[in-house]
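A.B. asks: Provide a 3D model corresponding to the input given below.
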Amino acid sequence: MSEDSKLPLSRRKLLGTAAVIGGAGALGGAATTSLLWDEEKFGNADNPNVLQAGELDLKVDWEGTYYNWIDNPTFSSNDVEDPAVVVEEGPNLVDQPGPIINLQDVKPGDVLEVTQSAHIFGNPAFLGWHYEEHADTDNGITEPEDKVNGHDPDQSDGTEDGDLDEYLQVVIWYDDGDNLPDEVLPDITDGDGNEGDELVIDEEEYVMDVASIQSAADAFGGADPVVYAGNLAGLDGANVRFDARDSNSGAVAEEFPDTACYQNSVTEYIAVLVWLPTDIPGVNDNIVQTDRLEFQFGFDAIQCRHNVGNDGLPMDDTIADADAENNANSPEGGTTTPDPT
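C.D. replies: This is a model prediction of the structure:
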């Protein structure tokens, strides 16, 4: 090749030509290039990864006696396996799904004792109890003077509502499950000095002793096993958190020591005494005639995990929200829980 036939190529032009040739080669080989890839999986259809929510289940049983000075009928959660079961001449019970106690003829001197057992299954939990009144009324006029003067039936005695809850006395305490009030009435014996599980109470003497107490707060306030002592009106809207450290039967959760949290798979016994004193202090016994009181009470449980920081308090806010949601979505519907504040 002669010198005249040579094309003047600079270094920049040579690099540019090489780039074009390389690009063409890449394009030309794309149709035959193999695709290389890799994959890692954790779990498959035969051995999948699993996330399962925790479980918390609360079961409640009860057993009680209504001392009416006639036949002292007993009742228990076993009585309401069939919703049609009614305890004759005692508290009428309906399964809905807990006990509904219907006392039609409460008299001064009557005593109601109920031992309730709460069983926690699944996770450790804080345990609580709530009471809410739905109706409190004079339920008619029994005084003829008021009827003649045209007074409102619910103000027949000068008050705006019923008075039964003001005079019904109540004490709630940590029990050992024996349906005996020896924790709060330690002086009760069977005459032979027996105590505890060997104690055999003379029912008539027992009822007379309780019914003669005019003030539960004065008689039982401050005692170690007592959760509440006072009149029934003082419980309205209350949300009580129980404390496993004070229990006579439950146990503190091993995972959450030094807290009020209950170990799962244990039972807590809470006993309740309610009575109308034989001598209502300061007023004529007629003030409670025909009064009607409608209420509900129940146990509450909330898991301890994530609630230990405040030792499960306040239970009322959490439980009230959950209770309102459950009631709204229940088949009955329409039942609301009041603002705990």
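A.B. asks: C-alpha from now on. contacts and neighbour counts both.
C.D. replies: Noted.
A.B. asks: How about the secondary structure of E294?
C.D. replies: Using DSSP: H, G, I helix; E, B strand; the rest coil, the structure places E294 in strand.
A.B. asks: could you pull out the strands for the stretch 151-300 of the chain?
C.D. replies: 169-175, 226-231, 239-241, 266-275, 292-303 (DSSP state E, counting those that start in this stretch).
A.B. asks: Would you mind putting those strands into CSV with mean neighbour count and distance to W62 alongside?
C.D. replies: Below are the strands of the stretch 151-300 of the chain laid out as CSV (neighbours: other Cα atoms under 10 Å; distance: least, Cα to Cα, whole Å):
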stretch, mean neighbour count, distance to W62
strand 169-175, 25, 12
strand 226-231, 22, 18
strand 239-241, 22, 18
strand 266-275, 23, 9
strand 292-303, 18, 11
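A.B. asks: run this one through as well so I can compare:
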Amino acid sequence: MNDDTIGLSRRKMLVGLGAVGVASAGAGLGTTAYFNDTETFENNTLTAGSLDLFVHVDYSEDQGSYAQYSTPSGSFINGNVVGQLDDGEVVTQEGDGLSIQVSDLKPGDSGEGEFCFSIVDNPAYMWMCGELTANDENGETEPESDDDETPDTGDLADAMEVTVSYCTPDGDGGNVIGDEIVSGSLAEVMLALQAGVPLSGDGDASASLADRPAFEGVTEPFVEGTPNIAEQCVCFTWEVPTSVGNEIQTDSVMFDFEFFAVQSRHNDGTHNPCVDETVVTAYDNDWKGQTLGNPTDGNVYTSVSFGQNQTVLSFAFADDGDGVDFLDTADYSSTNFPVAVDADADGTHDWQLIWQPNAGFPDAPFGYQPNNGGSYGAAEPLPAGFSAAKVGNTIVFGIPNSDINSTFRLLGYGSTGGEGPVAKVNDDPAVGPDFLDSSDAVEFSD
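C.D. replies: So this is what the prediction gives:
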């Protein structure tokens, strides 16, 4: 709401109304006089405010002697409008957003980009989202087939190295790089972004999820032909290392970036606009009435994102800020988080995905266990196409859509080894987990 105009009431306010007596004159005739006064408050209005996000983009790439590219100066995106500044004048055109396209990619090529924000009229919580929409092989050349161990899947998403960080303009056309937000292969970074990454208005990558610093609002996106931006920007870099060989020949990737601004007034910043559904459960410090040596409070936000090629499960652990963190092995040496998944919602869990940093798993700290007719064996490497990452206090699993239905069930049971709370994600947190029967699991549906 906008507080510039305030509506009091449509009812008229009468002040000083009163009868002061009746006087008679003549036989049988009476005259009456009333003093009165009316004060009127007219045309009262309540006007809704607005929130409009402009993303200012500065992107360039270096392909050596083959090609150099950069976005036109002053490029920005506002909805489906792409624009640039031309001699201080804003020039726009309708479109489907800004597209980065690189051809003839080779080892040693790199690129970097900067995203800065004008959030017009209201301060807002910001989220960065994304998705890897294609990772294609596109056939194989003879030298590629000699080196490629995954001939049915593109290798470029795993070969590219990506870093996303906070940054601030240095005033000379460059940036001061701040805290790292997420890094890894392109596949790993896009896995994290599909789960949604909350951004902090003060550039603190360790800021808590709830009530983190918002991004300040501005009155207009441009002032005298210059972008009017919040202090914190987001920078990303990508590189194909020179150590990469023939396995990426002819391969291609496609991916999307998105930024969401959600007004900060009357919100705590925990709503994740990048995902399709979220379930919130509180840590249990009183499971079976046990006395804990190191209790702590918090919530686990279980979210599901249904993508074009994969379904992403994310578990964000939001601690209460007392310095004790559920996923920190320095606080809980035995902390772990297994997730049982009934991929077809038929009543029986099909497999488990496990995060356990001190277990010595083949894909440490992650493991996979199939349900072998009512029992789970030793942890195995993640199956082909599966992926996993820990980003800050969030654990993320990527599952190919071919391995999970659009309706499925999951059950999570985080444990701190008896020292602290448990984190249960099931339909009735008052009961314990059943890793075989999914009747008490939480069901999600696209």
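A.B. asks: Quick TM-score on the pair, please.
C.D. replies: A TM-score of 0.54 describes the superposed chains when it is computed by TM-score structural alignment, normalised by the length of structure 1; 216 aligned residues with a Cα RMSD of 3.9 Å.
A.B. asks: Quick one: closest of the strands of the stretch 151-300 of structure 1 to P314 of structure 1.
C.D. replies: Nearest of these to P314 of structure 1, taken as Cα to Cα: strand 239-241 at 8.4 Å.
A.B. asks: Can you check which part of structure 2 that closest one sits on?
C.D. replies: Across structure 2, the stretch matching strand 239-241 of structure 1 (TM-score structural alignment) is residues 196-198.
A.B. asks: what residues does the matching stretch touch?
C.D. replies: 125-130, 209, 272-275 (Cα atoms under 8 Å, 6 or more residues apart in numbering).
A.B. asks: Counterpart of R265 of structure 2 over in structure 1?
C.D. replies: R265 of structure 2 maps onto R305 in structure 1, by TM-score structural alignment.
A.B. asks: which non-adjacent residue is nearest the residue nearest to the spatial centre of structure 1?
C.D. replies: The residue lying closest to the centre of structure 1 (Cα atoms, centre = their mean) is D300, at 1.4 Å. Leaving out its chain neighbours, the residue that sits closest to D300 of structure 1 by Cα to Cα, 6 or more residues apart in numbering is G128, at 4.8 Å.
A.B. asks: So which residues of structure 2 form helices?
C.D. replies: 142-147, 156-159, 186-195 (DSSP state H).
A.B. asks: Now do the buried residues in the first one.
C.D. replies: Taking 16 or more other Cα atoms under 10 Å as the basis for neighbour counts, the residues of helix 142-147 of structure 2 that come out buried are E144.
A.B. asks: List of residues touching that helix?
C.D. replies: With contact meaning Cα under 8 Å, 6+ apart, helix 142-147 of structure 2 is reached by 151, 245-249.
A.B. asks: looking at the residues you listed, which has the most residues close by?
C.D. replies: Per-residue neighbour counts (other Cα atoms under 10 Å) across those peak at I248, which has 25 neighbours.
A.B. asks: Surely that residue and A157 touch.
C.D. replies: No - in this structure, I248 of structure 2 is not within contact of A157 by Cα atoms under 8 Å, at 9.2 Å.
A.B. asks: contacting residues around the residue nearest to D300 of structure 1?
C.D. replies: The neighbours of G128 of structure 1, taking Cα under 8 Å, 6+ apart as the test, are 239-242, 299-301, 315.
A.B. asks: and in structure 2, which of those remain?
C.D. replies: Contacts conserved in structure 2 for the contacts of G128 of structure 1, counting by both residues aligned by TM-score structural alignment, their matches' Cα atoms under 8 Å: 239-242, 299-301, 315.
A.B. asks: okay, the longest helix seen in structure 1 sits on what stretch of structure 2?
C.D. replies: Under DSSP H, the helix in structure 1 containing the largest number of residues is helix 11-29. On structure 2, no counterpart of helix 11-29 of structure 1 exists by TM-score structural alignment.
A.B. asks: what separates that helix from the chain centre, distance-wise?
C.D. replies: Put simply, helix 11-29 of structure 1 sits 80 Å off its chain's centre (Cα atoms, centre = their mean, to the nearest Å).
A.B. asks: From the contacts of helix 142-147 of structure 2, pick the one nearest D319 of structure 2.
C.D. replies: Checking the contacts of helix 142-147 of structure 2 against D319 of structure 2 by Cα to Cα gives I248 as the nearest, at 41.2 Å.
A.B. asks: got a list of what the closest residue in space to A301 of structure 1 that isn't next to it in sequence touches?
C.D. replies: Once flanking residues are discounted, A301 of structure 1 sits nearest to L127: 4.6 Å by Cα to Cα, 6+ apart. Listed by Cα under 8 Å, 6+ apart, the contact partners of L127 of structure 1 are 241-243, 261-262, 299-302.
A.B. asks: Determine which two of the residues you listed are furthest apart.
C.D. replies: C261 and F299 (14.7 Å).
A.B. asks: give me the number of residues near the match of R265 of structure 2?
C.D. replies: 15.
A.B. asks: how much space between it and N239 of structure 1?
C.D. replies: 20 Å (Cα to Cα, to the nearest Å).
A.B. asks: returning to what we had before: show me the two of the contacts of stretch 196-198 of structure 2 that sit farthest apart.
C.D. replies: G130 and L209 (18.8 Å).
A.B. asks: And E205 of structure 1? What does it align with in structure 2?
C.D. replies: Correspondence of E205 of structure 1 to structure 2, assessed by TM-score structural alignment: none assigned.
A.B. asks: Now for E205 of structure 1, how many residues are close by?
C.D. replies: E205 of structure 1, neighbours per other Cα under 10 Å, totals 12.
A.B. asks: That one: what's it in contact with?
C.D. replies: By Cα under 8 Å, 6+ apart, E205 of structure 1 lies in contact with nothing.
A.B. asks: can you list the strands of the stretch 151-300 of structure 1 in JSON lines and add distance to N326 of structure 1?
C.D. replies: JSON lines is the format used below for the strands of the stretch 151-300 of structure 1 (distance: least, Cα to Cα, whole Å):
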{"stretch": "strand 169-175", "distance to N326 of structure 1": "27"}
{"stretch": "strand 226-231", "distance to N326 of structure 1": "27"}
{"stretch": "strand 239-241", "distance to N326 of structure 1": "17"}
{"stretch": "strand 266-275", "distance to N326 of structure 1": "24"}
{"stretch": "strand 292-303", "distance to N326 of structure 1": "13"}
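A.B. asks: Let me know which of the ones you listed is the nearest to P99 of structure 1.
C.D. replies: Nearest of the strands of the stretch 151-300 of structure 1 to P99 of structure 1, taken as Cα to Cα: strand 292-303 at 9.4 Å.
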